[in-house]
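> only geometry, no sequence info:
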């Protein structure tokens, strides 16, 4: 056992004990965060504009601060970006995390001296919880790889600006830097395919013990290794025992990834976002531990009421199990009543653990069914368990709206298979049956003849890679939306295939 793995065990025990302290009273933990945020926020332009002097309770805050997304808060973000101080948080942010936007183009999310530890400590504590729970720490003595964006930064309004993963890369603790791959020179390569070749070249001779990244991009890395060596990953990296991931549901990728490795490995799921590090997997069971003592105050809006005027804004003491909630954040990065866009469902209240169930704007309701991401992911996973030969590379679901009364509309599942089902018709039936069980509105639409059973479109190898490349979003932290309410992605996939 090396020094790092040896020292990690007492540190892990200490960190876990600190977490258990605030878990004893999560409502008070959130109240403390709330009070600290409001006190700091009083000295900002946003706080003055929204009468923070009059805020005593979360109900006061909800009355004075509306829920807004990035686009609605853009005037404040623009002032921060131009170099103004004391706009959303006292002083100027340390960094701006540049990320893909929707209607506004690129988004610039502030990271402050108060908020940056949230990102660093969250990932660290996820690993330490794993060490404490399993007793496994030897991975810290080998090489650790984080598939991330470029750490190269630019100056915007006098503020260092770059991708979140690249910014966080600058804060990797010194004791782990010698273990870290890829190298800085490789990490700053922008072209994903070129970067991947360099990563393979650098890591192939090393003793890789931990690999972290979004599953579909890690799969591309593994495929390159296998293609080059003709060996499964377990034979290339015999001590690779821990996979860390976030950003997408792992289940659709698990079978193919583990087959490429040649055996199963332990995994840890994270819930990172440019707006904050929100949760991590702290035990082997389902759900991610929501971090309630890390500078973020949470509000939860029932997802079905999100777009209604005066939708209820619940605090942590008011949430219930198995309900869909849209996440709203206020944080020490200077975010106030900020709609993250993600939906979560609580699977435990002691402590509070969530699963990320989808995106509030990524749903399929072209016919009134309001299908969410979690439903299609669970449906696909169930169908794959019934057809064990099936391996999926990537997928998305879109509506097919028919103007011909004799030919009802339907959902179209666009799937790139690594191994297709032997009986496609039976696989379609399994998908349809699974979604009907999970979504009563979809079931009603099929029973009423308004929708026909779904259509399965099998895409050629590399279809999703070509589509993402056409958008300039190949690799890194980019993800394909699971659901669309129009034909935009589906038609682009068809064109790029």
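Cool, got the structure. Since this is a predicted model, take the numbers as computed values, not measurements.

> Only C-alpha atoms from now on, for both contacts and neighbour counts.
OK.

> Buried ones in the longest helix along the chain, by neighbour count?
In the chain, with assignment by DSSP state H, the single longest helix is helix 3-23. Buried residues in helix 3-23, counting neighbours by 16 or more other C-alpha atoms under 10 Å, are found at 4, 5, 8, 9, 11, 12, 15, 16, 22, 23.

> Using a markdown table, lay out those residues together with distance to residue 343.
As requested, those are exported to a markdown table (distance: C-alpha to C-alpha, whole Å):
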| residue | distance to residue 343 |
| --- | --- |
| 4 | 37 |
| 5 | 36 |
| 8 | 34 |
| 9 | 34 |
| 11 | 33 |
| 12 | 30 |
| 15 | 28 |
| 16 | 27 |
| 22 | 24 |
| 23 | 22 |
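
> circling back: and the contacts of the longest helix of the chain?
29, 125, 128-129, 131-132, 135, 137-141, 292-293, 350-351 (C-alpha atoms under 8 Å, 6 or more residues apart in numbering).

> cool, stretch 31-45 as well?
By C-alpha under 8 Å, 6+ apart, stretch 31-45 touches 47-48, 52-53, 55, 58, 86-90, 293-297, 330-332, 334.

> want to compare, so here's the second one:
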């Protein structure tokens, strides 16, 4: 028999579904309205005045006046906001800064405003409600739900609260979910990840867990600890666990491992949250892709990825995009980001309604565990580790090792030495220390015992050349990517690895 909460969830879900259908079925009109609202609201800000927002009437005007920027290029404005100035990128001051790992300037401070904050909370809630509407399954709302996330403890900077996005969002969980929500506030505040997961295992074991949510690599660790403690499959421990909600990284490499840990298949909902905005969520169980959030205070532009580095690439709005093309996604938001390149590439799986998948990053990267390690960081780490030494490197590339024969996953560095170090493990430690220093996500994963420090695989002399020759890319402008998010190159390099 359905409880009152479970019974009420269905009509509520239906109402939300209808509301979403309204804008999803009028996408171009919806985006035009968002665009006009953003421009008029920000016309009086420093950024609006600098870019003559008062004269912007349409997308073409916007393209002429506002160039595409990444964080580094927007940073002079962000620095003014961080220093406490008002009306810089958006009217007033932000409510929060989501602090994230930066690329070239250390930490990034992404503003969250009174207008943008609700969209981060509503999108996840709506994803669950659309699932209820589609499947009719609402029984899980009576059970316990776990959200594996960062600490909700916030710091203050010039009167503005500062923390990780997931920790900030923890302050906005609706009242009707508070009793069901786990872990406890005290456990959520534990900074050390391994200690935190142990505490979560203890707290959740006796409970009726029905929904589990988090980045797959974190959740995998939680599942493995549950199994170690009980000797049972997760699906046998939590008999009513039937919904897994995830985001942040590609789930596919984990799917088989998860089904083995759970012992059965469970429904899943994919989310596409970021500090810059909550862009999309899976709205149908049997459709590929996530519904692009067109009515959430964000205006989207798209640039074909293969033209992105041209001098003047064409900026498209949703009315001009095509299914199956790789686009760099550019956003303008009610948090004060303008023609902002978040670095992600997306592909549309459908334009009726607009659904996307995240296809990668515009630059090579590794984020198999949510670490967002980029090329510049691995090159800097290698440079710092070999500076003032006799070590000489011919070539290297990095790949994630998700399923090692033993121990925790790690980053595998394939290095061809001209002159090798006397102590290989000391070099590996220096590289790893530098990477941890540069990238807070990677540091969290190492400290949280989700990853072990990197391992070096030595490549024979001219091994990289032989590999490039084998794929018909020797010479010319062809380069070995510094890093990749899969093991295609790693597997192809196997014949050239020198046995330890």
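Noted; the coordinates are in hand. Worth saying up front: this structure is predicted, and the values here are computed from it rather than measured.

> Mind reading off the mean deviation between the longest helix of structure 1 and structure 2?
After superposition onto structure 2, helix 3-23 of structure 1 sits on average 1.0 Å from its aligned residues (mean C-alpha distance after the TM-score superposition for structure 1).

> quick one: the helix or strand following that helix to structure 2 mean distance?
Per DSSP states H and E, the first helix or strand lying C-terminal to helix 3-23 of structure 1 is helix 26-41. Helix 26-41 of structure 1, aligned to structure 2 and superposed, deviates on average by 0.3 Å (mean C-alpha distance after the TM-score superposition for structure 1).

> quick one, strands of the stretch 351-497 of structure 1?
Using DSSP state E, counting those that start in this stretch, the strands of the stretch 351-497 of structure 1 run over 352-359, 391-400, 410-419, 455-459.

> And those: which comes nearest residue 264 of structure 1?
Among these, strand 391-400 comes nearest to residue 264 of structure 1, with 15.3 Å by C-alpha to C-alpha.

> Other residues contacting the closest one?
For strand 391-400 of structure 1, the external contacting residues (C-alpha under 8 Å, 6+ apart) are 216, 252-253, 255-256, 364, 366, 384, 409-420, 464, 480-487, 489-490.

> Correct me if wrong: residue 199 of structure 2 contacts residue 187.
Yes. Using C-alpha atoms under 8 Å, residue 199 of structure 2 is in contact with residue 187, at 6.5 Å.

> and residue 154 of structure 2, what pairs with it in structure 1?
Mapped onto structure 1 by TM-score structural alignment, residue 154 of structure 2 lines up with residue 153.

> List the contacts of that match.
Contacts of residue 153 of structure 1 (C-alpha under 8 Å, 6+ apart): 160, 161, 162, 166, 167.

> So which of the residues you listed are in strands?
160, 161, 162 (DSSP state E).

> Compare those residues and tell me which has the most neighbours.
Neighbour counts for these, by other C-alpha atoms under 10 Å, peak at residue 161, which reaches 25 neighbours.

> Leaving out sequence neighbours, find the closest residue to it.
residue 96 (4.6 Å; C-alpha to C-alpha, 6 or more residues apart in numbering).

> which SS state does that neighbour fall under?
Secondary structure, DSSP: H, G, I helix; E, B strand; the rest coil: residue 96 of structure 1 is strand.

> circling back to that earlier point, can you redo the ones in strands among the contacts of residue 153 of structure 1 as CSV with distance to residue 147 of structure 1?
Shown next, in CSV, are these (distance: C-alpha to C-alpha, whole Å):
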residue, distance to residue 147 of structure 1
160, 21
161, 19
162, 16
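
> now, which of the residues you listed sits nearest residue 326 of structure 1?
Nearest to residue 326 of structure 1 among those is residue 162, at 27.1 Å by C-alpha to C-alpha.

> Wait, the closest one touches residue 106, no?
No. The criterion here is C-alpha under 8 Å, and residue 162 of structure 1 misses it with residue 106 at 11.2 Å.

> Overlap of the contact sets of the two?
Common neighbours of residue 162 of structure 1 and residue 106 (C-alpha under 8 Å, 6+ apart) are residue 98.

> Restrict the contacts of strand 391-400 of structure 1 to the buried ones and give me that as a PyMOL selection.
Buried residues within those, by 16+ other C-alpha under 10 Å, are selected in PyMOL with:
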select buried, resi 216+252+253+255+256+364+366+384+409+410+411+412+413+414+415+416+417+420+464+480+481+482+483+484+485+486+489+490
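
> Enumerate residues external to stretch 313-328 of structure 2 that contact any of its residues.
28, 63, 300-308, 341, 343-351, 359, 362.

> Can you flag the buried ones in those residues?
So, by 16+ other C-alpha under 10 Å, the buried ones in the contacts of stretch 313-328 of structure 2 are 63, 300-305, 308, 341, 344-351, 359, 362.

> Sort out for me which of those residues are in strands.
300-304, 341, 344-351, 359.

> Can you tell me which of those residues is nearest residue 83 of structure 2?
For those, the residue nearest residue 83 of structure 2 by C-alpha to C-alpha is residue 341; the value is 23.2 Å.

> Which residue of structure 1 sits opposite the closest one in the alignment?
By TM-score structural alignment, residue 341 of structure 2 lines up with residue 339.

> contacting residues around that match?
Residue 339 of structure 1 sits in contact with 67, 68, 69, 70, 326, 327, 328, 329, where contact means C-alpha under 8 Å, 6+ apart.

> Also residue 156 of structure 2?
residue 162.

> same thing but 10 Å
96, 97, 162, 163 (C-alpha atoms under 10 Å, 6 or more residues apart in numbering).

> Ok, residue 352 of structure 1 next?
For residue 352 of structure 1, the contacting residues are 23, 26, 279, 287-292, 316-317, 319, 321, 346, by C-alpha under 10 Å, 6+ apart.

> Out of those residues, which end up buried?
Neighbour-count burial (16+ other C-alpha under 10 Å) applied to the contacts of residue 352 of structure 1 gives 23, 26, 279, 287, 288, 289, 290, 291, 292, 316, 319, 346.

> Turn these into TSV, columns for distance to residue 82 of structure 1.
Compiled in TSV, these are given as follows (distance: C-alpha to C-alpha, whole Å):
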residue	distance to residue 82 of structure 1
23	40
26	38
279	31
287	39
288	36
289	36
290	33
291	31
292	32
316	35
319	39
346	39
